[in-house]
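In: starting from these lines, generate the structure:
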Amino acid sequence: MRFLNFVPKALSFLCIFSSTYSYNVTDEDNLIKDLFSNYNKELRAGSDRTYPVNVSIAFYLYAIKEFVESSSKFTVNGVFWTVWRDDRLSWDPTKYNNITRIIVSQDKIWTPMLVNINPFKEVAGLRNYLVNIIVESDGSCKWTPMQSFDVICDADVTNYPFDKQYCMLKFHAYSLEEECMNVTFRRSRVLLSNNESSKVILSNYEESGLWKIKDTECYSQSSNRFSEVIIGLHLKRRSVYYIVGLILPMTFVSILQSFVFLLPNDSGERVGFSVTVLLASVVFLTIIQGKLPESSEPNISLLGLLLLGFISEGTLVTLCVILSSNIHLSEESKPVPNWVKVVFCFKPTKERDTNILKVAAGESSRKKASELCSWIHIARKFDKLCFIISLLLYATQIFIYFAIVL
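Out: Sure thing, here's the model as predicted:
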């Protein structure tokens, strides 16, 4: 019972004791007035001007907003975790009722200016007026500006849609030289050596349905005596959608053109069928060209070359269909050349024809022997040959394409 009576008293004592160390708005107001009474935000941080102010940063990637290959626009949402120390903003917490940190607007103090030097439209600096700065009692300033960055990223669409891209966010500290400001990245614990670059922090990253992040890198380098910050993303396209929605339909439609040779010549639909399928391939080529940038460097898309091969073969198939129809409608009284007999009827000489006719008994036998190498028979043989060759050509093109891109 005594212990139970002691507990409320102890808790009351702790509350009274802790209240002596709490501060109110007046204490914080007095601290801010004292800190900024003689503060000049135009002067960079650091009391000793012989040494540069050290700015430590880290980049948190939240999402890949879009990547438009045709216009080279790459947009990401991210946060820069930025820390530096300003001795002019340090204070003794005991003089201000144990205040250890305050929150101030970023337009009140000096901030490191980093300018995006590969923007898609307008040049913009690293700044967000919606985010305040946390200032510690030792003068440490923590700033986390969140922005949507639109940058230029020239896409290499050689292996589209199985391509890999490397996009960068480049920032330049134009306001201060390296002797005045030193920018470094906060190093990750997983790095094995000092030679390795830091990584983009993906703890809050939302996976993109189109792009997969294979690797990242963050580093700073010197550029004309100024610090330059690089955020690099190695991306790989998720190609399942393109396989199902583009490559397979395009391939099936193109291969379908080979089966025109199985249609009877008497149907009269062969030429129309070939032209229709050929136009469908042209539509696929138009769709692909609309998605890719108008550029010839470093290489044009292999998928475009594949479809160009399909269209070229489709054109040859249409010409062969017209030629086959012409052979089929040839007059039977017109003699068949010997070289045609060699290729399609396997009758190498005129002498063999004579022997066959001599052996044949009666006029009906002669007629039967002559039909073995008629124009209709040649047209059928020509269709079978074209059917096999066209299928082999389509299969060869597809095999070569996937052998290169995969």
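In: going by C-alpha atoms from here, please, whenever you check contacts or count neighbours.
Out: OK.
In: the closest residue to residue 371 other than its chain neighbours and residue 328: what is the separation?
Out: Excluding the flanking residues, the one nearest residue 371 by Cα to Cα, 6 or more residues apart in numbering is residue 377, at 7.5 Å. Residue 377 is 8 Å from residue 328, where distance means Cα to Cα, to the nearest Å.
In: neighbour count: the two, which is higher?
Out: Here residue 377 and residue 328 are set side by side on neighbour count (other Cα atoms under 10 Å), and the busier one is residue 328, at 20 against 15.
In: surely the more buried one meets residue 374?
Out: No - using Cα atoms under 8 Å, residue 328 makes no contact with residue 374, being 9.3 Å away.
In: sorry, back to before: which strand or helix spans the residue nearest to residue 371?
Out: Using DSSP states H and E, residue 377 sits in helix 375-405.
In: distance from the chain centre to that helix, please.
Out: A distance of 35 Å separates the centroid of the chain from that of helix 375-405, by Cα atoms, centre = their mean, to the nearest Å.
In: now do stretch 92-108
Out: Distance, centroid of stretch 92-108 to centroid of chain: 45 Å (Cα atoms, centre = their mean).
In: likewise for stretch 169-189?
Out: The chain centre lies 28 Å from the centre of stretch 169-189; the measure is Cα atoms, centre = their mean.
In: swap in stretch 83-103?
Out: 45 Å.
In: list the buried residues of that stretch.
Out: By neighbour count on 16 or more other Cα atoms under 10 Å, the buried set for stretch 83-103 is 83-91, 96-97, 99, 101.
In: I'd like the structure of this one too, to check against the first:
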Amino acid sequence: ISLLHINYITSETERRLHLKLFENYNMKVRPARYWEEKVMVRVGMTLSQLVSLVNTNAWTDYRLTWNPEEYDSIDVLRIPPNKVWRPDIYLINNNDGQFDVALYVNVLVYSDGTVNWLPPAIYRSSCSIEVAYFPFDWQNCSMVFRSYTYDASEVDLQYFLDDNGKEIHEIVIDENVFTENGEWAICHKPSRKNVKEDLYEDITFYLIIERKPLFYIINIIVPCILTSVLAIFVFYLPPGAGEKMTLSISVLIALTVFMLLLADRVPETSLGIPIIVNYVMFTMILVTFSVILSVVVLNLHHRTPSTHTMPNWVRKVFIHFLPKYIGMMRPKQEEPLTKEESNDDTFIRSFNGWQPGGEYFVRKINPDLVLPWRGRCESTVQLQRLPNTDNYCLILPPNLKSAIAAVTYMAEQLKKQDVDDTMTSDWQYVALVVDRLFLWLFVIISTLGTLAMFLDASFNYTPDNPFP
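Out: Here you go, the predicted structure:
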């Protein structure tokens, strides 16, 4: 019962104090004893999330002072904000047109006239976005707070004080309620007071944040790098495999899908091209060239002597000169020499002087080649010695002449087929050399392009001096 009695007395005392303070109080009048006096307003900011802030305002209202000893040691009152004078301090660079705070919490009024107001708010400020190094970028999002109607001669904006009475020149992070953002990391959070030419003061809070690129590395950059590797291996696939164009077109379609996915992630601005878009476009250009060059390689691979004649410079460059520099020496064809093949060569060399026709001339004919025929062909084959020479003339009958002509024709056709096969093989080898050349060129260009772009982004550090 005594406890209830004490609470009742305290509430009654607070009611009397409230009536006394607001007896002749006008909330529309600035709390200044005379016109030239400035009302000092201390502005601070506490960050709970990257989407939620607590704007802290403090000022002194001489009309709201009392002696705590006369009112049962009451040192602080909690008063609705619409009953006291408040400085009209708002976010100037507001982006959504909502200037009010999220919740009109009570104002804390102390016995010495100090008024503290800590309303929670979600501020959406307009910031210029630099997308050149996206997703390895950092942004400077500034929030400018000033009074709409009071200039510097009426309201003096100052930094908020900490518990030790020192000015706080940065955004305070409430460790108890702060939730780390999954996309942004806070690098700097300073504040600075500015006096404009129109004598209006403002306090600017700079929130310099750096993007966490892991999401974009895993979901976009790594797949693009793997896709570019596939584009390189298009040139490692043999032209005769039949899937060269299919692989090239499939890689190009995959990159097109990546571009569509990337369009929803990149900030919409035309002031710059993000580095990730440059890389995807660079990869797409490489893949497009791989499709075009694959057509060239297939064209070379399917050439024949009946449609194309190989120029001498092509033979010198792509068959004799270039292969040794790209690790593609052509294997030599080794034909083992057996005893039977040696006898056949002797037989062929014995008839080197023969010409198709009715008479064949043999230089120093081997008698062993003629003697086995004497039993069967003695009546039809005549061997005459040419006058004044050691050569013999072999006279053949008509039926044997036609047989030799047919064999000669078949030999010529086989020889022509061998020449055609050799030329076709040369064209196919040229296609392989060109394919390998493009492979090395794409490896070098893709590696250098990737390193140049992402090494440039790695030097995009946040500035040591946070002020622009």
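In: before we move on, the earlier item: what span of structure 2 is the helix holding residue 377 of structure 1 aligned with?
Out: Using TM-score structural alignment, helix 375-405 of structure 1 lines up with residues 427-457 of structure 2.
In: ok, stretch 148-167 of structure 1 next?
Out: Under TM-score structural alignment, the match for stretch 148-167 of structure 1 is residues 122-141.
In: off-centre distance for that stretch?
Out: Computed by Cα atoms, centre = their mean, the chain-centroid distance of stretch 122-141 of structure 2 equals 18 Å.
In: cool, and stretch 216-228 of structure 1?
Out: Mean-position distance between stretch 216-228 of structure 1 and its chain equals 24 Å (Cα atoms, centre = their mean).
In: can you tell me what sits against it?
Out: 170-174, 176-178, 181-185, 197-200, 229-234 (Cα atoms under 8 Å, 6 or more residues apart in numbering).
In: and the counterpart of residue 269 of structure 2 in structure 1, how close does it get to residue 39 of structure 1?
Out: By TM-score structural alignment, residue 269 of structure 2 lines up with residue 295 in structure 1. Residue 295 of structure 1 is 53 Å from residue 39 of structure 1, where distance means Cα to Cα.
In: ok, back up a step: now intersect the buried residues of stretch 83-103 of structure 1 with the helices, please.
Out: Among those, DSSP state H puts none in helices.
In: name the nearest of those residues relative to residue 282 of structure 1.
Out: Among the buried residues of stretch 83-103 of structure 1, residue 83 lies closest to residue 282 of structure 1 (Cα to Cα), at 55.9 Å.
In: I'd say that closest one and residue 139 touch.
Out: No - here residue 83 of structure 1 does not reach residue 139: they are 10.4 Å apart, not a contact under Cα under 8 Å.
In: hang on, the earlier thing: how about the match of stretch 148-167 of structure 1: buried residues?
Out: Buried-residue list, stretch 122-141 of structure 2, by 16+ other Cα under 10 Å: 122-125, 129-141.
In: do stretch 188-201 of structure 2 as well
Out: 188-191, 193, 200-201.
In: swap in stretch 296-311 of structure 2?
Out: So for stretch 296-311 of structure 2, counting by 16+ other Cα under 10 Å, buried means 297-298, 300-301, 303-304.
In: dump the residues you listed to CSV, plus distance to residue 370 of structure 2 and secondary structure.
Out: Formatted as CSV, the buried residues of stretch 296-311 of structure 2 follow (distance: Cα to Cα, whole Å; DSSP: H, G, I helix; E, B strand; the rest coil):
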residue, distance to residue 370 of structure 2, secondary structure
297, 55, helix
298, 54, helix
300, 51, helix
301, 49, helix
303, 47, coil
304, 44, coil
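In: so which of the residues you listed is the closest to residue 90 of structure 2?
Out: Among the buried residues of stretch 296-311 of structure 2, and counting by Cα to Cα, the member closest to residue 90 of structure 2 is residue 297, at 67.4 Å.
In: alignment lookup: the closest one to structure 1.
Out: Checking TM-score structural alignment: residue 297 of structure 2 goes with residue 324.
In: could you find the closest non-adjacent residue to that match?
Out: residue 379 (5.6 Å).
In: wait, isn't the one you found in contact with residue 329?
Out: No - Residue 379 of structure 1 is beyond contact range of residue 329, at 9.1 Å (criterion: Cα under 8 Å).
In: select the longest strand from structure 1.
Out: Within structure 1, and with DSSP state E defining each element, the longest strand by residue count is strand 53-68.
In: list the helices and strands that strand packs on?
Out: strand 73-85, strand 181-185 (3 or more Cα pairs under 8 Å, 6 or more residues apart in numbering; DSSP states H and E).
In: and for it, what's in contact with it?
Out: Under Cα under 8 Å, 6+ apart, the answer for strand 53-68 of structure 1 is 44-46, 73-85, 112, 180-186, 200-208, 231.
In: distance of residue 165 of structure 1 from residue 211 of structure 1?
Out: 9 Å.
In: what touches both of those two?
Out: Shared contacts of residue 165 of structure 1 and residue 211, counting by Cα under 8 Å, 6+ apart, come down to 235-236.
In: show me what residue 91 of structure 2 aligns to in structure 1.
Out: Per TM-score structural alignment, residue 91 of structure 2 is aligned with residue 116.
In: no, scratch that, I was asking about residue 320 of structure 2
Out: Matched by TM-score structural alignment, residue 320 of structure 2 corresponds to residue 346 in structure 1.
In: for its match, grab the count of nearby residues.
Out: Residue 346 of structure 1 has 12 nearby residues by other Cα under 10 Å.
In: ok, now which ones touch it?
Out: By Cα under 8 Å, 6+ apart, residue 346 of structure 1 has no neighbours at all.
In: where do the helices of the stretch 251-400 of structure 1 begin and end?
Out: Applying DSSP state H, counting those that start in this stretch to the stretch 251-400 of structure 1 gives helices spanning 270-291, 302-328, 338-340, 350-359, 362-371, 375-405.
In: and those: which comes nearest residue 127 of structure 1?
Out: helix 270-291 (33.2 Å).
In: please enumerate the helices of the stretch 101-250 of structure 2.
Out: Per DSSP H, counting those that start in this stretch, the stretch 101-250 of structure 2 carries helices over the ranges 214-216, 222-233, 244-263.
In: buried sites along the second one?
Out: It refers to helix 222-233 of structure 2. In helix 222-233 of structure 2, counting by 16+ other Cα under 10 Å, buried: 224-225, 227-233.
In: same deal with the shortest one?
Out: Within helix 214-216 of structure 2, the residues that qualify as buried are residue 216, counting by 16+ other Cα under 10 Å.
In: thanks a lot, catch you later.
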